[in-house]
Each structure stands twice: as C-alpha cells, then as structure tokens.
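In: Here is a sequence together with a model predicted from it:
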Amino acid sequence: MDTAGQDNVAEKPEIMERTGEEKEKQEIMERTGEEKEKQEIMERTGEEKEKQEIMERTGEEKEKQEIMERTGEEKEKQEIMERTGEEKEKQEIMERTGEEKEKQETSDTCREEKGNEPEEKQETSDTAGEEKEDQNQERRERAGDKVDQNQEETRDTRTGEDQGENQEEAKQEPKCSPSAPDPPKTESEQKESPPKPTPTESTSLMHGGSEGRKMTAKLMLAVCTAVIGSLQFGYNTGVINAPQEVIEGFYNATWMSRYNEPISETTLTSLWSLSVAIFSVGGMVGSFSVGLFVNRFGRRNSMLLANILAFLAAILMGFSKLASSFEMLIIGRFVVGLYCGLTTGFVPMYVGEISPTSLRGALGTLHQLGVVIGILIAQIFGLKPIMGNESLWPLLLGCIFVPSILQCIVLPFCPESPRFLLINRNEEDKAKSVLKKLRGTTDVSSDLQEMKEESRQMMREKKVTIAELFRSPLYRQPIFIAIVLQLSQQLSGINAVFYYSTMIFQKAQVEQPVYATIGAGIVNTAFTVVSLFVVERAGRRTLHLIGLAGMAGCAILMTIALALLESVSGMSYLSIVAIFGFVAFFEIGPGPIPWFIVAELFSQGPRPAAIAVAGLSNWTSNFIVGMGFQYVEKLCGAYVFIIFIILLLIFFVFTYFKVPETRGRTFDEIASEFRGGESQMVKQAEELNTFGHADDSQV
C-alpha cells in the first residue's frame, strides 16, 4: 500500500508537468490562431481599403467626366448665346437702318411741305413711338409663355423708357430745311449707329450693303479671270453653228480624196451630228472628274491645269484641214469638251466660295454672262467676211488658245479659295490673309466663323462620295433638285435654238439668217446683264419660275409661227420675236440660276461630288439634244417645240413646289434646311434668349 501510494505521489508531479505543457501548447495554439485571425482581418481590411480606394478613384473619374460634359454643354450654350447675340445685333442694326431711312424720308417730305413742319415732326415722333411699341409688344408676346408677370412689367418699364427716348429724339430733330445740316452725334451714338447704306441698286450690288461686303479689285480680278473658262465654254458651244456649210464642204472634199466618190447625205448628217454632239460627250467625262481635281489640287490650280486640254484641242482642230483629217476635228471637239466640262464645275465653285453672301448670286451670274459673251463672239467671228470662210475656219476653231494663255498669265496672281484653305487644308492663317484681300477689310471674323461652323459640320459627317449622295437621306433631296434644275436648262430647248438657229431662221424665210442669229446672241447677252442686277433682289427661285413660264409662252408662239409660215403672211417676223423672247426668258432664269444654285445647295464636304453629278446630267441632256434634235425636227416638222413646251411646264411645277430660295443665306444655313436641324437650332437659341431675359429681369 505504501509503495503504491508513493508511486502515485511520484506520478502526480509528472502528470502536472504534462498538463502544464499541454496548456502551454494549447495557449500557443490559441495565440497562433488569434494571430492568424488578426492577419486575416488585416488582409481583409487591406482589400477593403483597396476596394474603397478604387471606388473613390472611379467616383473621381465619374465626377471629372461629368464636369467635362457640363463644360461641353456650357460651351455649346455659350456658342448658341454668341450666335443669338450676333443675330440680335444684326436685327438692331437693321432696325436702326430702317429708322434712319424713315427719318430721311420724313426729312424729304418736310422739304416739300415747308409750312407743316411742327405737325410732321409730331406725326413722325408718334409713328416712331408706335412702331417701337408694336415691336416691343411682339417680343413680349413671343416670350409670354416662358416669362412671368414680373418680367413683363420690367419690359413694359423699358418700353416706356424707349418711347420717352424716341419722343425726346423727335423733339431734338432740326426743322425741315433744304440746307439744314444733320445734328452732331454723341460718342455713344457714333459707336452704335452703322454706316448709312447708299440707296441706289448699283451701289447695293457693288457693296453688298455693309462693310466687308463690297466689290474689291482683288475679288473682281479673281472672278473675271475665272470667268475666262466660262467664255471658252460659250465660244465652243456656238462656234460650230455659223460655218456649218463650209465644214461640211471640207468633210465632202476629204471623203472624195480618200474614196473617189462624194459623201452620202446620211453619212454627212451623221458626221456633222457627231461633230456637234461629241463636244457634249467630252463635257460629260470632264464634269464627272471635277471632284478629283479640286480636292487634290485646289480650285485655282485646277483651272490652270485644265488649260493643257485647251491647248491640245486648239492644235487638233486648227491643223485638221492641213492634215486633211476630219477625225482630228472630231477628236479636238471631244478634247475641248473635256476642258469645258471641267471649267463648268471649277468656275461656279470657285466664284461661289470667294464671294461674300450678299454678292454671291450676282457674281455667280457672271459665269453665265461669260458663256453668252463667248457664244456672241463665236457668232460674230463665224461670219464669212471675218473667219467663217473656207480658208480661215481652222483658225476660227483653233483660236481658243488665246484666252487660255491670258488665263495662265493672270490666274497665278489670284488667290486660292479661302474655304478650300481653311476647311480642306486647315490653313487658317492663309485663309484669313486671303479673306482680308478679297473683302478689303481687316475684320473677317464673321466669314471665318461661318467657315469654321461649316468645317465642324463637315467633320461630323463622313466623306461624301457620289454614291453616298443618292444613298443618304441628307443629300437625296438636294441632289435631286440639282439634277432637275440642270435638266431644266438643257431640255428647255435653248441648245436646239443655238445649235440650229441659222436653219430655223432659214425656214422662217429670214433674208439674213446669220445676222438674225447674232441678234439672238445680243439679246442673250443683254438679258444676262439684267439677271445680274436683279438676282439678289428678286431671288433665284422667282427668276427661275419667270424664265420657265416665259419660255413656254414663246415656244407656243414659235410653234404657231412655223406651222402657219407658208399660209399666213408675217409669220416669219413672229418667229423672230418668239426666238428672241425665248432667249431673253432663258437668260432671266434657267440660264444662270442652275449653275450657281447647285453650289449653294451643298456644304463644303459634298459640294464637289454634287457639282460633278449635276454637271454630268447637264452635259448628258446637252448631248441628247445636240444629237437628236435634227432627227426629231425632220420627224415632227414645225411642231418640234411642243416637246419642249411640255418639259418646260413640268419643270415649272417642280420648281414651284420643291426648289427653296437661297438668296441671302449662308451655305450652312441652306444645307441645314435639308438636314432638318435648322428649326432645332432656332428653338435652342430662342430658349436661351428667353433665359437671358429672365436673368436680366431678376437682376
């Protein structure tokens, strides 16, 4: 027992030691577990911190993005406000100009009626106050849905002050007297009042009604030099008419020398029709290539390069008789057609892009004036005593090298199109320098702003190809209008008159048909000058409608005269009057309008492709008329112009319902009408304008 108890006593300390060791191990394990938990907690905390930092960074980026978006919106609003402010300034200037005109008219009336001086002053004052009150009332009604009653009271107060100022100004006006000078203006009045426009139309044409819109020497030099290409087009259109008999004799002589037999009438007719119509085939190819040249070389340099074709054509046609080759003459007509097809695209584009908006229509008409002057020169040079004879007709066809040399000498001194420099080449400094020379002023900010706006719109659009013009709904309507306008020019019957005018006058029993044709050319030129002076006043659409209607009426008279020629005396004179009237109405509208209105319907991006398509349609219809009229005339006889009457009426209806008025509008404004965005821009501007009035009233 004692031994067992001793053993138990000895074992207890060992057990205690083991238990202590186990406790220590357990404590160590617990500590290790706690450390692991702490480490895991630390790791989780670190991950959460990283996530939080990422979230914070993401939030900061979102805030930055929102700030950038807000900044962009504010910039857009600021631009719209600036545009609205510019429009307000223009409107105020127009109102001030109107008031000055009324004062001037009142002054003139006072000079005539000296005895009623006080009464007329009081009436003028009352009228000015009433007009001012009406204008302010209209403004209040426009903003009435958006501005509260307090704003209306504020405007009423301002209106009362304006009326008081008008009454005081009316009282301060000097008494009517022929020698009474105008009262001296204060500094504020001198700053605010714009320069008085000259009331004559010629001055309006030359100056455009405002500073920076006048006709400068640099602008006139550039336009006239470019129009040399138009003159070449007109000359080569009309030169083939007068010497027809002489050239047909050359064809017969050449055929005899080759085949020892005279040429048949059918072959001669075919060769002559080909000589006339191949010119249009070359024009079709040339006009379709306009975009390739103007986008790569620029407008001015493209006109320079095109003269190479004119020199080549002059050599081919000028030496065709010496080489006894009518093939050279026909190929030369094709080459000069290539040249004219290019120039009919280059010239309207260049003139339209360098001209200020207020003169764009008048200067655009100079292209057609160059064409008709070229036709008239060709008719005069084609007279037998001059060059329309057997020995000099090659010189008649080959002398086109002379104006080409002149253009090559002068054109390098003319500037490149500022729109091409800024929008296509992004050379703002050069564009600004060119604009200063063309406008004759250092302030060209409005032109630059318009071009930049057009450039921004162009960058939003992808590159416009010819196929895209027909696929995109943005361009489908304007390109359709452009094509129909070109068809209305060529299918009106004018080329039938010019190509075969001598033959028509012969059938009308005119004793000197060649001189009658020259008379038609003079009428052609005179009425183009008339169109030059009225196009900015009457508008493009109105003149085109008048021209189409007048041509239809004259074509009816021409048909009656030719049908009754043999049975009724005096019909030959009626036919001459009808042809002259037909030509006159053509030059009022369908002659000049289609060429430059096509450039106005499109912005800078799609313009080259659109002009190429429009030119192709013009030359294609020209070819159809030139090739087919002689055969149709033999088939229909005196009633051939009934076809043109029907076409003219169709074109009149189309123009009335589809063609917009482009007078006094920028390229971007016209293009925005087809984009459908113009109304939205105006709406935004009016809303911001209303907000501005609200802020003013609250202040």
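Out: Sure thing, it's come through.
In: CA atoms for contacts and neighbours, from now on please.
Out: Will do.
In: could you pull out the helices for the stretch 301-450 of the chain?
Out: Shown for the stretch 301-450 of the chain, the helices assigned by DSSP state H, counting those that start in this stretch span residues 326-354, 360-381, 393-398, 401-410, 418-419, 428-439, 445-460.
In: Next up, a structure to set beside the first:
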Amino acid sequence: MSSSKSFNSSYIIGISFISALGGYLFGFDFAVISGALPFLRTQFALTPVWEGFLTGSLALGCIVGCLLAGNIADKYGRKPGLIIAALIFAVSSIGIAFSASLTYFLILRFAAGIGVGMASMLCPMYIAEVSPAEVRGRNVAINQLTVVIGILITNLVNYFLANHGADSWRWMFGLGAVPSAIFLIGVTWLPESPRWLMKSGQPDKARVILNKIGSPDFAESTFKAVEKSLMGSTKQSYAMVFEKAVRPAVVVGITLAVFQQFCGINVVFNYTSTIFESVGANLNRQLFETVAIGVVNLVFTLLAMWQVDKLGRRPLMLWGALGLSVLYIILAFLLQNHFPAGLVSIFVLLAISTYAISLAPVTWVLISEIFPNKIRGVASSVAIVSLWLAYFILVFTFPILAKILGAYGPFYLYAGICFAGFLFVKTKVKETKGQTLEELEDNLIRH
C-alpha cells in the first residue's frame, strides 16, 4: 500500500472533478423533471400512467447507455465513452426543449437517458481506477457531489423559471446544453485510465500516467499489482460475470444497486410536487421544497465525502437503511393524516439527509470497488443496469400507487424494503475502505 504522501493529490482531484462533471449532467436530467412535471401534465394532458412513464423514460435510456458504456469502455477506453456521453447530453437537452408532441419528448428523454446511463457507469469507474486506495472513497464520492450540485442548481433554476409562463419547461430542459458543453471540453483533457491501458496492451502509456498520479514507488507498486491481477485475463464477456469465483461480488453489487432505488427516496426527488400537493401546498411552495431538498442533499453529501474513508462504507450503509425505515413510517403517518406542509417538510428533509450521507454515495463507491479488474467493465454495467431498471419500476409505479393508496401509502412499503436492506448489508457486505482494488480482488478470490 502507498503512503499518503506518495501521490499527486491536486492532479488526482483535478481529473476526478472533470470526470465527475458527468455526474452534474446526471443530476440535471434527474432533477429537471421535478420542476417541469406541473407544466408537462398540462402540456401533454398526462394520466398517472403516462406521468410515470414520462418520468421513467430516462431510466429506460439509462439501461441502454450502461450496456453501450460497458462495451465502449472495454474496447476503446473510458475516455471515448465519456466524450460520447457529453455529446448525447448536449443534443438531447436542446431537442427536448423544442418538443412539439409527447412522442417526440419521450424519444428525446430516452436519448438523454443513454447519456446519463453512460456517465453513471463510466464516471465512478474512471475515478476509482485513477485514485489511490487511501482517497478512493472520497474521490468516487466527488461524482455523487456533482450529481447533488446538478440537482440543486437545476431546482433553483426551475424555481426562478416557473413564473415565465406555460413554456417555462422548455427553458428548464434547454439550459442543459451549457454544462454539457463544459463537460465535453473538460473530458478532452483527461488521461486514459492506466488500468485500461495495461489491460489493452499499452503498459508504457500506463506508466506515464501512473507517474503523473504519484511517486515512482507508487507508480511501480501499482503497475505490478495491476499486472498481477490481469494475468490470464481474457476478453470480457457477460458470461464471466456469473462465474462462481466472482458471483458473491456480483450478487452484492446488483442487490445494493436495486436497493439504492427501491429504498424509495427518488420518489421524493421526482414527485416533490405530488407529495406536497397532497397536503395542500401551492405550486410556489412545491417548487420551494425542491430547492430545500437540493440544499440539504448537498450539505449531507459533503459530510459523506468527509467520512466515507474514515467511518467506512458498511457503518454508513447500515445507519442509512435503518434510519430511512423509521423516517418513512413517520412521513407516511403525517401524509395520511394531512399534517401541515411545514411538518411534512421536516421529515422529508431528514429522509433526504439520511440518504445523502449513506446510500446515495456509498452504493456508487462500493460498485466501483468490489469487482475484479478483469470484469470491472461488464460487472459494473450489469449492476448499474439493475439500478436503472429498479429506478424505472419505482418512478413508474409511484403515481399509480399514489392514486390507489393515497400519496402516503407507498412510504409504508419503502419502509419495509429499507429494513430488509439493513439486514442484507449486515449479513453480506464487507468493509472495503483503505484497500487497493487489487487487495480487494485477492480477498474475494480467497473467500
């Protein structure tokens, strides 16, 4: 293991932040729907089923994006995949702004999802592969930080645009072209992942980048560890993901990915207006709540970044799952009995803060860490495809469940899922902090 003084912190943080701009765009596309929905319901006369499908159409694109990214990342490298994701973001943002019909809107929202799916897989993977073990958790969490900043800024912009008439939603989506262009320019400066370069038979280029990341000792020890982990490596295929030796890691990765969505918090992010409308809040109050959610989300994500390499992944996941379970029961009770919006807001924000310091960043950190070098690309794509499929199911079903059960009903269900997630983490998830990716791989093989 490298000493904490043996690597170039400013360089690593710099390239991590540039890569993590993909997370900002992920946050934008994820949050923009919350402010736009009240307008889109009128514009396209949405039923609960179509509202759910319109919100979830992003996730269907994400699934395609993950599958594409897995193949592009393994064949051509991490960097070309990030460039393609940036281009898709830019084109789809402008296209959605000019949508004339629901069909056209859905096709372009699906296309935006392809960009989100690619970024959601490639950004954490890239950061994990260029980061030394001691700071890997914090650096991968930078991606979650930019997601959260994207959500907050988008919610603020939505709030200020809301009074500009029925076509406000067009500006909400169209402004996504600006961060897309910044991301595209930034990605052209990134080095390729040294681990990918070694895997694709370019060890000299890998050495050059490792020497930029850290001292000669750090570069040499990392080079040898990666070389050893790649011995006997063959071309990646999805069949390799289900081999007996790696199956435990894959099961944990998929389950954590699905749990991060089925825990229910993205219902709060995407349907803030529906939840607060059920307790009598007007449109201005509904959009204000999205901003409050964004601020709390940012503050507690910063706390998570500070603590993920100190407290460790496992304690944060356990605390988050149990905390959400309790908070949802209280929130469901308040909604069911039409308590004032102010009181509902307190428990919504407590749930957001709990998620932001635990399940939100730590799930992405674990998915970027637990798979062996040989199959990291395809295994990550399988886990993240599972995550986006779960997200689609969650946001598609909420308007339908809310119509049948009331806005409060689904939260009792999410409370039960969170408790089941707590038990899974307690029995199946091992701590990964402070270990190199190669050490984690050795431990997996031994067990």
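Out: Everything's here; your move. Just so you know, these numbers come straight off a predicted model, no measurement behind them.
In: Report the TM-score for the pair.
Out: TM-score of the superposed chains, computed with TM-score structural alignment, normalised by the length of the second structure, equals 0.94; 444 aligned residues with a CA RMSD of 2.0 Å.
In: before we move on, the earlier item: can you tell which of the helices of the stretch 301-450 of the first structure is closest to residue 492 of the first structure?
Out: Nearest to residue 492 of the first structure among those is helix 360-381; the distance by CA to CA comes to 15.9 Å.
In: In the second structure, point out the residues matching the closest one.
Out: The aligned range for helix 360-381 of the first structure in the second structure is 136-157, by TM-score structural alignment.
In: For that stretch, buried residues please.
Out: 136-157 (16 or more other CA atoms under 10 Å).
In: just stretch 86-103 of the second structure next, same as before
Out: Using 16+ other CA under 10 Å as the test for burial, stretch 86-103 of the second structure gives 86-97, 102.
In: Which residue lies nearest the spatial centre of the second structure?
Out: Closest residue to the average C-alpha location of the second structure: residue 120 at 5.5 Å, with CA atoms, centre = their mean.
In: gap between that residue and residue 4 of the second structure?
Out: Residue 120 of the second structure is 28 Å from residue 4 of the second structure, where distance means CA to CA, to the nearest Å.
In: burial of residue 53 of the second structure, as a residue count?
Out: By other CA atoms under 10 Å, the residues close to residue 53 of the second structure number 21.
In: oh sorry, the question was meant for residue 184 of the second structure
Out: Counted with other CA under 10 Å, residue 184 of the second structure comes out at 22.
In: List the residues that contact it.
Out: Residues near residue 184 of the second structure by CA atoms under 8 Å, 6 or more residues apart in numbering: 83, 86-87.
In: go with 6 Å
Out: Going by CA atoms under 6 Å, 6 or more residues apart in numbering, residue 184 of the second structure touches residue 86.
In: Helix or strand: which one has the equivalent of residue 584 of the first structure over in the second structure?
Out: Aligning on TM-score structural alignment places residue 584 of the first structure opposite residue 353 in the second structure. Assigned by DSSP states H and E, residue 353 of the second structure falls within helix 341-356.
In: which other helices and strands contact that helix?
Out: helix 283-307, helix 313-336 (3 or more CA pairs under 6 Å, 6 or more residues apart in numbering; DSSP states H and E).
In: now the angle between helix 283-307 and that helix, please.
Out: Note on geometry: by axes from the mean of the first three to the mean of the last three CA atoms, to 10 degrees, helix 341-356 of the second structure and helix 283-307 are set 30 degrees apart in direction.
In: Once aligned, what mean separation remains between helix 341-356 of the second structure and the first structure?
Out: Mean deviation of helix 341-356 of the second structure relative to the first structure after superposition (mean CA distance after the TM-score superposition for the first structure): 1.3 Å.
In: Repeat that for stretch 252-260 of the second structure.
Out: Aligned to the first structure and superposed, stretch 252-260 of the second structure gives a mean residue distance of 0.7 Å (mean CA distance after the TM-score superposition for the first structure).
In: now swap in stretch 294-301 of the second structure and tell me
Out: Using mean CA distance after the TM-score superposition for the first structure, the mean distance for stretch 294-301 of the second structure is 0.6 Å.
In: so where is that stretch in the first structure?
Out: Counting by TM-score structural alignment, stretch 294-301 of the second structure sits on residues 521-528 of the first structure.
In: Run the chain-centre distance for the matching stretch.
Out: For stretch 521-528 of the first structure, the separation from the chain centroid amounts to 25 Å (computed by CA atoms, centre = their mean, to the nearest Å).
In: Could you list the residues in contact with it?
Out: The contact list for stretch 521-528 of the first structure (CA under 6 Å, 6+ apart) reads 369, 372, 376, 583-584, 587.
In: so can I have TSV of those residues showing distance to residue 353 of the first structure?
Out: Shown next, in TSV, are the contacts of stretch 521-528 of the first structure (distance: CA to CA, whole Å):
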residue	distance to residue 353 of the first structure
369	18
372	22
376	28
583	29
584	28
587	23
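In: Out of those residues, the closest to residue 448 of the first structure would be?
Out: For those, the nearest to residue 448 of the first structure is residue 369 (29.5 Å; CA to CA).
In: quick one: contacts for that closest one?
Out: residue 528.
In: what's the distance between it and residue 229 of the first structure?
Out: To residue 229 of the first structure, residue 369 of the first structure is 11 Å away according to CA to CA.
In: so where is stretch 481-501 of the first structure in the second structure?
Out: Against the second structure, stretch 481-501 of the first structure falls on residues 252-272 (TM-score structural alignment).
In: Which position in the first structure pairs with residue 313 of the second structure?
Out: Match for residue 313 of the second structure (TM-score structural alignment): residue 540.
In: The residue mapped onto residue 554 of the first structure from the second structure: neighbour count?
Out: Counting by TM-score structural alignment, residue 554 of the first structure lines up with residue 327 in the second structure. Using other CA under 10 Å, residue 327 of the second structure has 19 neighbouring residues.
In: Find me whatever residue is spatially closest to residue 327 of the second structure, sequence neighbours aside.
Out: In space, and not counting its chain neighbours, residue 327 of the second structure is closest to residue 351: 6.2 Å by CA to CA, 6 or more residues apart in numbering.
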